[in-house]
Every structure is written in structure tokens, then in C-alpha cells.
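Asker: sequence below, structure please.
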Amino acid sequence: MLEGATMQPVDDQAPIERDVVHLARVAMAGRSQDVQTLVQRMARRYQQTNAALAASLRDLLRSSPGQESPMRGFGNPAPIPLDGDSRLPLIRADQLGPAVPPVLAPHIKAQIEQLRDEHRSAERLAQSGLSPSRTGLFTGPPGVGKTLAARWLADELKCPLLVLDLSSVMSSYLGRTGSNIRQVLDYAKSSPSVLLLDELDTVAKRRDDASEVGELKRLVTVLLQEIDDWPSTSLLLAATNHGDLLDPAVWRRFDVVVEFPLPGPTELEEALLHYCGNEAPDSLGFLVKVLAGASFADAERLVMTARRRAALSDERLFDVLLRLGQDRLRHLNQGERLQIAIDLMQDGDLSQRRASELTGVSRDTIRRRQRESQEQ
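Answerer: This next block holds a predicted model:
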């Protein structure tokens, strides 16, 4: 025995030996992304029984050259994976400018910020034998901020956002689709990144769905295995507009599930102010009511259409927004339209006649409501 060496108990030594053999096997196979994952797991595993070893492993992870190279174009030497049929890229990188913080309800914002904070403080978590959340599932209707939240997270973590549209990787040969997904996930795991699997329900449907062929059901199993093996150095996010279609096993695989609802009045008003920019009217109350039940995407589309039309016609943005909102007003009940008419007269400085024309509520009805309000 070497001088100064200490004999370790067999029950402690055996796990270390198994880990070393496993690590050597993976390293000799050239799977660098899996080596890093194994080292992370070992650092967590031995935090309590061998603190010195755990600290040494964390030091190695911090000094790893891959930590500073998020992807090709950012330092990743690996070729971008291509589809075997079309030879087109299977993945796209979002390299737009700084991301604008998405407008979210407070409880949704808190969940997104915790994901960010966990990855920013991975070393602090490691000291307690913990790791950041590796995976997150974003569900909700279209246009509610799922992709914007993913982009903001990537920007905050100083990582590229890699987007895989699962509907686009479905090969005519389903067996090749599994290979495509593995290629993309291996590429994303090779260095720190935020990977967004868009339209997850395209692939990860319920395996008890009788309409799906056996090969597609096996594809779900492949995806689940890949999610299980995802390293904590990167963040895997998945988005779906149809959470009810997902296989139940998929839900259990994600560390965090964030359900994005349609925006409420407060979130809509904040978003509208952002979309209108310096041209924002003094009051957007009428538009918030007109857009009740709409998504952020619907609101942005309406405002941008109004801004373009106002720029071409030299009209006030407020006047154009009134006209564009008129069609939506017609779908509201009379009580809601009456209240909007009153608000337009008070906050928008509109005449009684103009408020009546826009809302379809008679002037007599508006006058009667005004008298009732004054009497109260």
C-alpha cells in the first residue's frame, strides 16, 4: 500500500470503482457530453461521503473548456445535424438581439425566474448535493408567451436558444425520425444551451392512442429516454398547445411544468403599452376589454396593423385602434358594450354620438346610464 493512503471500506469503494469504469467506457467511446453528465452525477453522489472528491470533480467541471462554447458559431465544433432525407438542418439557432422580458402573470414569472436563478447558481446548489432543474414543459394556447419565455431564459443564461420544431423532423421513415431526434439532442448536449422542443404533442402523443402506429409509440419511448439523460449543464424546454394529447409518462419526465394561461386585463394592458411604444394613447381600457380572451399574439397583431395604418394615413393611433376594435366590440353583450361606451367618453374624450356609433349602443341607453351614475 502507498504511504499515506487509507483503506476505504468495501461498500464505499465498490460504487467508486463502478463509476470509474463507467466513466472510462463512455470517455473511450468519445461521448464527451455524457462524460460531463457522469462527472456531475458523481459530484452530487459523493458530496456527503467524500466531500474532497466531490469538490475536485466540481473544479474539473468549472475548468472544462466546453463551458465557454455554447454552439457552432459560438465555439461548438460539431456539425449542425441534418435530416437524412432532405439534408436540411434539423435545428435552428435563435441569434436575434437581446430578448425583451415577456409579459407574464406574477406566478408564471416567478417560475420562469426560478429556472434562471437555479442555472445561474448551479455551483451553490452543488454544494448542497443538488442540481438545477434540467427540463421544463411549457403548456398553453398559442400566442401566450411560451417561446418568448424560452428566448428570454436563453438570453439571461448567456446561452444560445436552439429550436427543434418536432413537426418538421417527422421523416417519411419513422425510424429515421428517432435518429433525427437523437442527433439534435446529442448536438445540444455537447455544450451549454437552451433547447426548445416545439410542438411536443406532434411526437409525444399518448401511447394508448389506437390511431397511432407502433413505430410512433416506440418514438415516444426514445424521446423519454433522451429526456431522462439530459445533463444539468443545459436546459431542455418543451412547448405544446395541446397538453391533453401528451402521453402521461411525458409529464412525469419534466422537472418543472409551467401552464401559460391567456393574459388577464393587467397583462394585456402592459403588453399593449409595449406594442404601442411612444404612440400609446392615454387610455387603453377600451382595448383591454375588447381583447378579453385574446392572446398576446392577437393583441400585437392588432396594434401593429393599427400602427402601420396610422403611419400611412397620418391619423392618430387611437382613432385607428377604435376602428379596428369595432368588429370585436360587436361580439360583446350589450352590458359590456355600454360600459365601454361610458369609458370611451370619460377616458378617450369621445362624444356621446361617437361612442354610440362605435359600440352600437343607443344614445338614449348611454344617457340613461349616465343619469343613473350621477344619481348614485
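
Asker: only C-alpha atoms from now on, for both contacts and neighbour counts.
Answerer: Fine.

Asker: what lies in contact with the one helix or strand Asp327 maps to?
Answerer: Using DSSP states H and E, the element containing Asp327 is helix 317-329. For helix 317-329, contacts defined as C-alpha atoms under 8 Å, 6 or more residues apart in numbering pick out 279-281, 287, 290-291, 302-303, 306-307, 309-310, 337, 358-359.

Asker: one more time with 7 Å, if that's ok
Answerer: 279, 281, 287, 290, 306-307, 310, 337, 358-359 (C-alpha atoms under 7 Å, 6 or more residues apart in numbering).

Asker: next: stretch 178-187.
Answerer: Counting by C-alpha under 7 Å, 6+ apart, 81, 83, 90-91, 169, 219, 222 sit against stretch 178-187.

Asker: check stretch 108-123 too.
Answerer: With contacts defined as C-alpha under 7 Å, 6+ apart, stretch 108-123 is touched by 131-133, 153, 157, 258.

Asker: which one among the contacts of stretch 178-187 gets closest to Gln374?
Answerer: The shortest approach to Gln374 among those belongs to Ile91, at 62.1 Å (C-alpha to C-alpha).

Asker: assign a three-state SS to the closest residue to that closest one other than its chain neighbours, would you?
Answerer: Excluding its sequence neighbours, the residue lying closest to Ile91 (C-alpha to C-alpha, 6 or more residues apart in numbering) is Leu164, at 5.0 Å. Recorded secondary structure, Leu164: strand (DSSP: H, G, I helix; E, B strand; the rest coil).

Asker: do I have it right that Leu164 meets Leu196?
Answerer: Yes. Assessed by C-alpha atoms under 7 Å, Leu164 is found in contact with Leu196 at 6.1 Å.

Asker: more neighbours: which of these two?
Answerer: Neighbours were counted for Leu164 and for Leu196 using other C-alpha atoms under 10 Å; Leu196 has more, 27 against 23.

Asker: buried residues in stretch 340-357?
Answerer: 340-345, 348, 352, 355-356 (16 or more other C-alpha atoms under 10 Å).

Asker: to compare against the first, here's the next sequence to fold:
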Amino acid sequence: MATADNKLEKDMVHLARVALSGRPQDVMALLHRFAKGYRDNAPDMATALALLLRESPTRASPLRRQTEAVLPVDIDTRFHLLRIEEHPALDHEPVYSGSVKAALDALVAERKGIESLQKAGLEPSRTVLFTGAPGVGKTLAARWLARELNRPLLILDLAAVMSSYLGRTGTNLRHVLDYAKTLDCVLLLDELDAIAKRRDDRGEIGELKRLVTVLIQQIDDWPSTGLLVSATNHPDLLDPAIWRRFDLALEFPLPDRDAIHAYLMSALAPLSTQTESWARVLTIALEGQSFSDIDRELKSVRRKAALLGEPLDDHLVGLVNGKSGSKNDRIALAAELVSAGVLSQRAAHEVTGVARETIRARTAKKPSGKISGRGRDG
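Answerer: All right, here's what the predicted structure looks like:
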């Protein structure tokens, strides 16, 4: 018991010291730690702290007003270190695989059911790591989370944080994270591998290695009032200690055929008179690409059609021309072009190089209305 009393005494002195330093965000982080650390020895105090933290840090409360701070800037360039989207907007609704969608929905459910979690002595996930190839929807997912939670989205401007004076890079990073801790927000740290590389990488100098230590400390102290989202295209470059700090690691695969079809249906609906037909064809032609690659190709043919003043449907075949792949893939694509009614057998032969006899034989026994060809695991 004496040991527990000594710990409480030391913690209270530490809390007083932090409070007198004038850093409200550090006080909140410390109280969060106490609310978790004293659940066994002082459950009443832990519950009271959890309730206080849940009720007090709202934007309208005095505590919230006290923690408002000036948007952090780089001391040399005076550039803002964060981009803020107060009300995140999406160009289109995201389309994800079942496992990714379920994980994102669970993050939202945890925040909306926080009272139930706290009654059970639990907290919602505070930190999450998104991994996956460029263009698979990691940034879009962060924006979607912020919109669903009705929170502002803060995006770290990595170029601004990385000061030419390396000693100040760590300071910039602390300023950004300390600022974000004072807000009920979603903070996105994109390209995390640039500041969280393995500390055994001999190619990195000491200051960049120290950034990893700064980041680890900040992640450990992240309050449950906010959600820290980090994203990387190169998870293999991350320091192993960083991986262990995140409550959830979520991998975003390349979209499978169902996801591509759903995306194309949404994107083409206001643009094409043959939405379903072209969605079926392009699902096969664009398989293996990321959402951003597909979006870029669609915009390219849209610009061409707009400049010529012609219907988009007349130019969508351009997305099929030159697509390679296995022989079976090309046969499936040729058959779909004919079955969907967008090209004749002759035109499908010219676009894909598949013999008309093969197309005729394939379309004669192919059920209508289904996406044919080899699927891709996503």
C-alpha cells in the first residue's frame, strides 16, 4: 500500500509541475494516463478522471477555450505546418474491400459509443496506421473518418516540417502534435516513412533518428479525444517500434473487381448514357490499377471528349486500347465489349486483337449481365 501511496504522491507532484508550466495539452495527456493507470488501485478516481476528460474538452467549454493555440508555423519560413479542413468534403464516396470497410466502420462506432467503452474501463482506438500502394484510398479514408465523426481534419505538411535546419525539424513536429492534442480532431500524418525510418538505417543521420523517438513519445501520449491517423506507401521502411505504438494497423489492397465496378458505376453515372455497359467493360480493362490511376485515366478521356465537343461514350474505348494482359484477359475483354453492346465483333477484334471467331464463340455461351474473366483477390 505504501508503494501505491508513493506512486500517487509522485504522480500528483508531476501533474502540478506540468500544470504550472502552462501546457494544458500536456496536462490532458497526463490525466489520460492516470485514468488508465489507476483503474486497479483507485478505480473511483480513474472513473472520475475519465468522465471529466470526456465532458470537459468540448469546443464550447472553458477548458477547450484555454487550450486554443495559434496555428503552428516554421520559425524560419513562417509557413504553416498544418493544413486544416474544418468541414472535410469528399468528391465521391469511397469504395473499399469488406475488411477495410468493416475496420473503418468500427473506428466510427467506437467514437460514437465511447460512453459504453468507458463504462467497461476501455477507450476507443486513438491511433491507426494505414498502409498500401499509392492511390488506394488512404487519404480519402482519413477524410471520410473526419466527416463521419464531424471533426476537422488536420493534415501535416511534411515539406514544411522538414526544416533545412535539422535540429528544428523535431521542434516543428512537436509543435504540430502538441497543437493537434488540444483539439477534437482527426490528424493525418501522411508519408510517415519520411520521418519514422528504421533507426538502424546507416544512411540516416542522428537528427532524423531522433525524430523517431519524438514520434514514439507523442503517439504514446496521444489523448483518446482525438484520432491520429498515419499513412505510408512503404511500411517496410518504418522503425519496428513505431508499428507497436499504433492501436490498429490497416492495409489497403488494390481494388478488386467488385470495388472497381462500384467505383465506375458511381463515376460514370452522370456522364455516360451506357453506364452499366461501360462499367462492365472497364472493370476488366482497368483491373490491377489503383483508384487514383483509374480516376486519372477517366479524366484524361473526359478532357478529350470535352475539347472535341463529343459524347464521352465515343471516347471510353480509348481506355481499352493498348491494354495488355494474358490471352484469357483479352478474350474476356473482347467478349464483354460485344456482350455489353458497346462494340461490334469487328470493332472488338480491332481493339483487342482477339479473333472474331473466338469472340463469337465466347459470346455465344457467355451469360449476359455478368462480369467475365479472371477475378483478382483484393
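
Asker: post the TM-score for the overlay when you can.
Answerer: For this chain pair, the superposition-based TM-score is 0.88 by TM-score structural alignment, normalised by the length of structure 1; 360 aligned residues with a C-alpha RMSD of 2.4 Å.

Asker: quick one: the helix holding Asp327 of structure 1 to chain centroid distance?
Answerer: With C-alpha atoms, centre = their mean, to the nearest Å as the basis, helix 317-329 of structure 1 stands 31 Å off its chain's centre.

Asker: what's the answer for stretch 335-343 of structure 1, then?
Answerer: Computed by C-alpha atoms, centre = their mean, the separation of stretch 335-343 of structure 1 from the middle of its chain amounts to 36 Å.

Asker: now do the equivalent of Lys181 of structure 2 over in structure 1 against Leu157 of structure 1, distance only.
Answerer: Lys181 of structure 2 maps onto Lys189 in structure 1, with residues paired by TM-score structural alignment. Applying C-alpha to C-alpha, to the nearest Å, the value for Lys189 of structure 1 to Leu157 of structure 1 is 15 Å.

Asker: among the two, which residue is more densely surrounded?
Answerer: Shown here are Lys189 of structure 1 and Leu157; by other C-alpha under 10 Å, Lys189 has more neighbours (27 against 20).

Asker: mind listing what the more buried one touches?
Answerer: 33, 231, 234.

Asker: distance to Asp201 of structure 1 for the residues you listed - can I get that in a markdown table?
Answerer: Supplementary listing: the contacts of Lys189 of structure 1 in a markdown table, determined by distance: C-alpha to C-alpha, whole Å:
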| residue | distance to Asp201 of structure 1 |
| --- | --- |
| Gln33 | 27 |
| Pro231 | 23 |
| Ser234 | 22 |
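
Asker: gap between the aligned residue in structure 2 for Gln127 of structure 1 and Ile284 of structure 2?
Answerer: Correspondence of Gln127 of structure 1 to structure 2, assessed by TM-score structural alignment: Lys119. Distance from Lys119 of structure 2 to Ile284 of structure 2, counting by C-alpha to C-alpha: 49 Å.

Asker: cool, Asp184 of structure 2 as well?
Answerer: Per C-alpha to C-alpha, Asp184 of structure 2 is found 43 Å from Ile284 of structure 2.

Asker: these two: which is more packed in?
Answerer: With neighbours defined as other C-alpha under 10 Å, Asp184 of structure 2 and Ile284 compare such that Ile284 has more, 26 against 21.

Asker: what do we get in structure 1 for that one?
Answerer: Superposed on structure 1 with TM-score structural alignment, Ile284 of structure 2 falls opposite Lys289.

Asker: got it, and Arg168 of structure 2?
Answerer: Using TM-score structural alignment as the criterion, Arg168 of structure 2 maps onto Arg176 of structure 1.

Asker: its match: neighbour count?
Answerer: For Arg176 of structure 1, the count of nearby residues is 17 (other C-alpha under 10 Å).

Asker: point me to the helix or strand that includes it.
Answerer: Per DSSP H and E: Arg176 of structure 1 is located in helix 174-189.

Asker: superpose on structure 2 and give me the mean offset of that helix.
Answerer: Compared with structure 2 after fitting, helix 174-189 of structure 1 deviates on average by 0.5 Å (mean C-alpha distance after the TM-score superposition for structure 1).

Asker: what's the distance between that helix and the middle of its chain?
Answerer: Taking mean C-alpha positions (C-alpha atoms, centre = their mean), helix 174-189 of structure 1 and its chain are 20 Å apart.

Asker: buried residues in whichever helix or strand comes after it, which are they?
Answerer: Sequence order places strand 194-198 as the next helix or strand after helix 174-189 of structure 1, per DSSP H and E. Residues of strand 194-198 of structure 1 classed as buried by neighbour count (16+ other C-alpha under 10 Å): 194-198.

Asker: what helices or strands is strand 194-198 of structure 1 leaning on?
Answerer: When contacts are defined as 3 or more C-alpha pairs under 7 Å, 6 or more residues apart in numbering; DSSP states H and E, strand 194-198 of structure 1 sits against strand 161-165, strand 235-240.

Asker: adding distance to Leu137 of structure 1, write these out as TSV.
Answerer: Shown next, in TSV, are these (distance: least, C-alpha to C-alpha, whole Å):
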stretch	distance to Leu137 of structure 1
strand 161-165	14
strand 235-240	5
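
Asker: which of those is buried the deepest?
Answerer: Counting by mean count of other C-alpha atoms under 10 Å, strand 235-240 has the highest mean neighbour count of these, with a mean of 24.

Asker: OK, contacts around the aligned partner of Ala305 of structure 2 in structure 1?
Answerer: Aligning on TM-score structural alignment places Ala305 of structure 2 opposite Ala310 in structure 1. By C-alpha under 7 Å, 6+ apart, the contact list for Ala310 of structure 1 reads 316-317, 320.

Asker: could you report the neighbour count for the counterpart of Asp256 of structure 2 in structure 1?
Answerer: Aligned against structure 1 by TM-score structural alignment, Asp256 of structure 2 finds its counterpart in Gly264. Gly264 of structure 1: 17 surrounding residues under other C-alpha under 10 Å.

Asker: sweet, I'm off.
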